[in-house]
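In: The following block contains a protein sequence and its predicted model.
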Amino acid sequence: MLASHWVLTVALYIVLYAASVALSVPGGAVLTLAGGFLFGWLWGGVAAVVGATLGAVIVYVATRSALRNLLLDRLEDTRLDRFRKGFGENAFSYLLFLRVVPVFPFWLVNLVPGPLGVSFRTYTLATLIGIIPGTFAFSIAGAGLDSVIAAQGARCAAEGMPRENCLHFDATSIFTPELIVGFIALGVLALVPVLVKRYRRRPY
């Protein structure tokens, strides 16, 4: 069914992802894993990046207009000053850093740039580029889950096991190349904050 309605399914996935981001609903990692599982790491990653960027843009538009004053009043002065200083020095680099390194929650980084005057182009490009590494790391891991199920099914078929017995996983089926690559990608992603912070501290 998924193959026969692939385009529609991907479109619905993007809409669901965008809506969850726009409404600041937690669970982006789970959605990204699901995208990799359903569509493969490449198309799952692309769909997740598109959905997350669209959702973030919706938040930007909303906070740049109607919600601007409300957000500025509610944010703590110290945190707001920190954001204002970073965006004032170099909005693109600072926002890109916040997207790559999860210093603050994704939903919070979506809310602040609009009211602080970051341009639409800067916001969109920095968001699009900055979320690519993390998104594809989770998408690869999600695609690896699919390879685990496929490996288990192949083992059952080769051994002539009944279908119901395939519900019991063999531990050796878990370590597929795809899933190992996914875990490696997540491990590299976990090192990014350390590397970026070290780079920012280097003297020039």
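Out: The structure has been received and is ready for your questions. What you see is a predicted model; the values in this text were computed from it and never measured.

In: From now on I want contacts and neighbour counts done on CA atoms only, so please keep to that.
Out: Will do.

In: quick one: which helix or strand includes Thr127?
Out: helix 120-130 (DSSP states H and E).

In: helices or strands up against that helix?
Out: Packed against helix 120-130, as judged by 3 or more Cα pairs under 8 Å, 6 or more residues apart in numbering; DSSP states H and E, are the following elements: helix 41-64, helix 77-100.

In: Report the buried residues of it.
Out: Of the residues in helix 120-130, those buried by neighbour count under the rule 16 or more other Cα atoms under 10 Å are Thr122, Tyr123, Thr124, Ala126, Thr127, Leu128, Gly130.

In: what about versus this one:
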Amino acid sequence: NIAAGALFGLWWGLALCCLLTTIGASAAYFLSDTFGKACLLHYFGERISSLQQSIKSSGRTLFWFLVFARIFPISPGWLLNIAAPVLDIPFYSFLASTFVGT
């Protein structure tokens, strides 16, 4: 990210970092959805279903939770990318929060 800012300037570097980070996170989202979701639901179905219900009931606050999870360095980004499709987080909420949060 710092190299992009140094090479392309502040605004172009910021736009490129946000865009490319969002594309990479989306690729991880789709890979997890395609290959990992069925396996995790098979082994941890009950635990995941309770988390899925709490996410469905969160409504509009889900977007802001995902944005803050991206901003704060305590939550690993790779885990958010992999866990989002398993927990049935809608792709467009994931996409927008990743772009804004980065």
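Out: Happy to help now that I have it. A quick note: this is a predicted structure, and the numbers were derived from the prediction, not measured.

In: Pick the most buried one from the helices and strands packed on helix 120-130 of structure 1.
Out: Mean neighbour count (mean count of other Cα atoms under 10 Å) peaks for helix 41-64 among these, with a mean of 23.

In: rewinding a little: could you tell me where the helix holding Thr127 of structure 1 falls in structure 2?
Out: Per the alignment by TM-score structural alignment, helix 120-130 of structure 1 matches residues 91-101 in structure 2.

In: Average offset of that stretch relative to structure 1?
Out: After superposition onto structure 1, stretch 91-101 of structure 2 sits on average 0.9 Å from its aligned residues (mean Cα distance after the TM-score superposition for structure 1).

In: Identify all contacting residues around that stretch.
Out: By Cα atoms under 8 Å, 6 or more residues apart in numbering, the residues outside stretch 91-101 of structure 2 that reach it are 18-19, 21-22, 25-26, 62-64, 66-71, 84-85.

In: Repeat the analysis, applying 6 Å as the threshold.
Out: Residues from elsewhere that reach stretch 91-101 of structure 2 (Cα atoms under 6 Å, 6 or more residues apart in numbering): Cys18, Thr22, Phe63, Leu66, Val67, Arg70, Ile71.

In: tell me the SS of the residue nearest the centre of structure 1?
Out: In structure 1, the C-alpha nearest the mean C-alpha coordinate belongs to Thr135, at 3.7 Å (Cα atoms, centre = their mean). Local secondary structure at Thr135 of structure 1 is given as helix here, using DSSP: H, G, I helix; E, B strand; the rest coil.
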